[in-house]
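Trainee: make a model of this:
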Amino acid sequence: METNLLTLLRRHAALTPDAPCLTFGDETLSFAAFDARASRVAHALAAQGLQAGDRVAIIARNGPAQFELFFGCAKAGAICLPINWRLAPREIAGILGDSTPALLIVEEALQGLLAETLTPPATILLAEYPAWRDAESPHDPGTLPAPESPLLILYTSGTTGLPKGVVLSHCNLSFLAQMAHELWEMSARSVNLVASPLFHIGGIGYGLTALSQGGHTVLMQQVVPAEIVAAIQTYRVTHGFFVPTVIQMLLEVPGVAEMDMSSINRIVYGGAPIGEAVLKRAITMLGCGFMSTYGMTETAGTVIMMPPEDHDPGGPLAHRLRACGRPMPWNEFALVDPATGEPVAVGEVGEIRIRSEAIMLGYWNKPAETAKTITPDGWMCTGDAAYQDADGYVYIHDRFKDMIVSGGENIYPTEIENVLYDHPAVAAVAVIGVPHKRWGETPMAFVVARAGAMPTEAELIAFTRARLAHYKCPTAVAFVAALPQNASGKILKKEMRDPRWLEEQA
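Mentor: Now for the predicted structure:
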């Protein structure tokens, strides 16, 4: 297996120099042109005085600059640091203070995010970036960093605490290429649509898959459903990654049922199970294979997946829609009791642990946090609760930190959410524990109803009681217009637990 994505880019630039590499808006770069831009960036970084291991940060909405900086940093031995532009100035200040980048590229409209950064690094505005880049030579410097050297730092979303910088190496990220080739059926003929934010592993990581195979990447600045379906038709897109809520939005685009979507081969989704009703509609309208994934920033993306043949809505395998799949062949997988570290039996809930060469080097500047997360013998402790059936399929229960303890009973919110997603009037749902005088805490469901539907609280509670033990069922249901989400589509339960958010929903 090739352990450096830089080698693959150079190979495609040499063998298929004129093949389309990256499209953004009205511009399409060939592999030769894109590779030359990465070389210019490497020389520009050197001219700026950066050395191997220095961090190069970017705060900007999706655009070619993130990918150019990624490969430019690879050629310069530097570390690329895309930062979440949706954070508050105080959070941005914390990340810049922790990572101490030597250079920052920032989009003009986002300069206000630096308001609380006391000593900003050397800064280049995004509008100035092309001239800064193109002032240097397109000649490849020819460097090839060691597989174990760091290339990318992504700060976690902070849903369970303060953001931590996940450090990923060239070797960690090379598994994206193996996954694209062996499991996602990507090739030089693939056209991959990337709409997820590039400061997230589901954006920058997924965006490297088809590119690693010599395929064409179509980059969107943000998720706009009508623009996505238009791009699918224009560029004959074959692959895409979306969270289930975005898939549902695509199905609601006016006229989508009559559009030509025949080019699509594979839709990859993650972040949550997909509802059976949504999947049925999606298969009918899009006519392609669906693949579920489970992974983390710390694992450089996907480590568990379920192929299209296991997506069987209405059939004998329909129960597998609640699974995220089976571990990928290059990962060691275990489910253990987090208190003892001992394996749990088939069907019992335990913590997912992964051991693989794809696992991060560690958290930037946080050796104690790294030691708590990666055991001395190399197992990554995910904090996610799951069980595995006799056929090896993994079913996510929840994060252990999200577990509700009601009257001494452990309740996993995802189990309740999965049931409510089966109700035809439910578009989105999240369950959290709220205080209860008798039981300590009790489940409360926050529901976004489907357009035109008007379910009642009593109806949804009765729906769960017909399918779950009564102690697991929500004792209250609140209807909301939207659930708080981060840029990757993950529901922010930490924010939902904030009393101010709860009061706003009252």
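
Trainee: okay, CA-based contacts and neighbour counts for the rest of this
Mentor: Will do.

Trainee: check which helix or strand residue 154 maps to.
Mentor: strand 150-155 (DSSP states H and E).

Trainee: how about the residue located most distally from the centre of the chain: what's its closest non-neighbour residue?
Mentor: Going by CA atoms, centre = their mean, the residue of the chain most distant from its centre is residue 438, 38.7 Å out. Leaving aside its sequence neighbours, residue 438 sits nearest to residue 407 (CA to CA, 6 or more residues apart in numbering; 7.6 Å).

Trainee: quick one, what contacts that neighbour?
Mentor: 438, 439, 440, 441 (CA atoms under 8 Å, 6 or more residues apart in numbering).

Trainee: pull out the buried members of these.
Mentor: residue 441 (16 or more other CA atoms under 10 Å).

Trainee: closest to residue 353 among the contacts of residue 407?
Mentor: Nearest to residue 353 among the contacts of residue 407, counting by CA to CA, is residue 441 at 28.4 Å.

Trainee: I have a second one here; can you model it like the first so I can compare?
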Amino acid sequence: MQAYGSTEAGGISRMIYAEECKQQRSVGRLSENLEAKIVHPLTGEFLSVGQQGELWIRSPAVMKGYVGDEEANVKTFGCQGWLKTGDLCYIDENGYIYIVDRLKELIKYKAYQVPPAELEQVLQSSPEIIDAAVVPYPQEEVGQIPMAFVVRQPGSKISAVEVMDYVAKKVAPYKKIRKVSFVNSIPKSAAGKILRKELATYAMSAPVSRL
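Mentor: Predicted coordinates:
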């Protein structure tokens, strides 16, 4: 059994049955007694099936608010009891939820929002790469550009240009990796989450290759 949830909301979705577990990359269908909608993070527009936006949920299990922190409550709750999860998601025609990334981790390239997790999946699909992480790198002309930290497979001599070309063939032009730094390992928390802040700080002083 697999479940997706949060401290503020409890269980949001689950995968229990064999049919559900076949939906690769999904976190399952909504749990009982819970409503959900996908909302455009900038306009607040309600989005349709397959469209990416912030997942909002409503349930008797959702907390009432943060004690003594009105600013956090304003950011976290919409009208009529909706909780903003902060997760960029979409829901398919069969009701399965797919998490794309955390909204706060999106890279702002020109007028586009680039999900680091999507680029990390592409990088990790290369037989030359063991692990990878993508972080925003400040660039005055466009705001931010995607920078990749890459762990090569033992014996691999893949170059930074080859890494960037590999990704460029698989994503839209605005999502291309534009800086690369090779590292021995990707820093992660005890729970396995990439320590992006640590990498973003290191990015400002790391030797990089740029496209």
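
Trainee: can you give me the TM-score here?
Mentor: With the length set by TM-score structural alignment, normalised by the length of the second structure, the two chains reach a TM-score of 0.82; 206 aligned residues with a CA RMSD of 2.5 Å.

Trainee: identify the residues contacting residue 5 of the first structure.
Mentor: Neighbours of residue 5 of the first structure in contact, by CA under 8 Å, 6+ apart: 170, 173, 174, 177, 212.

Trainee: so who does the last one touch?
Mentor: By CA under 8 Å, 6+ apart, the residues touching residue 212 of the first structure are 5, 8, 9, 177.

Trainee: please name the nearest non-neighbouring residue to the second one.
Mentor: Think residue 8 of the first structure. residue 212 (6.0 Å).

Trainee: which of the contacts of residue 407 of the first structure sits closest to residue 426 of the first structure?
Mentor: Checking the contacts of residue 407 of the first structure against residue 426 of the first structure by CA to CA gives residue 441 as the nearest, at 24.0 Å.

Trainee: what sits closest to that closest one if chain neighbours are left out?
Mentor: Nearest to residue 441 of the first structure is residue 435, by CA to CA, 6+ apart, at 4.2 Å.

Trainee: any idea how far residue 111 of the second structure is from the counterpart of that neighbour in the second structure?
Mentor: In the second structure, residue 435 of the first structure lines up with residue 138, judged by TM-score structural alignment. In this view, residue 138 of the second structure and residue 111 of the second structure are 14 Å apart by CA to CA, to the nearest Å.

Trainee: between the two, who's got more neighbours?
Mentor: Each of residue 138 of the second structure and residue 111 has its neighbours counted (other CA atoms under 10 Å); residue 138 has more, 18 against 9.

Trainee: ok, residues contacting the host helix or strand of that one?
Mentor: Residue 138 of the second structure belongs to strand 129-139 when assigned by DSSP H and E. Applying CA under 8 Å, 6+ apart, the contact partners of strand 129-139 of the second structure are 107-108, 116-117, 119-120, 123-124, 144-153, 185-186, 194, 196, 199-200, 203-204.

Trainee: list buried residues within these.
Mentor: Here, 16+ other CA under 10 Å leaves 107-108, 116-117, 119-120, 123-124, 144-152, 186, 194, 196, 199-200, 203 buried among the contacts of strand 129-139 of the second structure.

Trainee: so which of the residues you listed are in helices?
Mentor: Counting by DSSP state H, those place 116, 117, 119, 120, 123, 124, 196, 199, 200, 203 in helices.

Trainee: what do we get in the first structure for the first one?
Mentor: Residue 116 of the second structure maps onto residue 413 in the first structure when the alignment is built from TM-score structural alignment.

Trainee: residues touching that match, list them.
Mentor: 397, 398, 402, 403, 404, 430, 431, 432, 443.

Trainee: among the residues you listed, which recur in the second structure?
Mentor: Among the contacts of residue 413 of the first structure, the ones still in contact in the second structure (both residues aligned by TM-score structural alignment, their matches' CA atoms under 8 Å) are 398, 402, 403, 404, 430, 431, 432, 443.

Trainee: to which residue of the second structure is the fourth one aligned?
Mentor: Taking TM-score structural alignment for the superposition, residue 404 of the first structure sits opposite residue 107 in the second structure.

Trainee: thought that match was touching residue 118?
Mentor: No. Checked against CA atoms under 8 Å, the pair residue 107 of the second structure and residue 118 is beyond contact range at 11.4 Å.

Trainee: picking up where we left off before, so how far is residue 11 of the first structure from the residue nearest to residue 8 of the first structure?
Mentor: Taken as CA to CA, the span from residue 212 of the first structure to residue 11 of the first structure is 10 Å.

Trainee: quick check: buried residues in stretch 465-478 of the first structure?
Mentor: Buried residues in stretch 465-478 of the first structure (16+ other CA under 10 Å): 465, 471, 472, 473, 474, 475, 477.

Trainee: of all those, which two lie farthest apart?
Mentor: 471 and 477 (15.0 Å).

Trainee: report the central residue of the second structure.
Mentor: Central residue of the second structure (CA atoms, centre = their mean): residue 101, at 1.6 Å.
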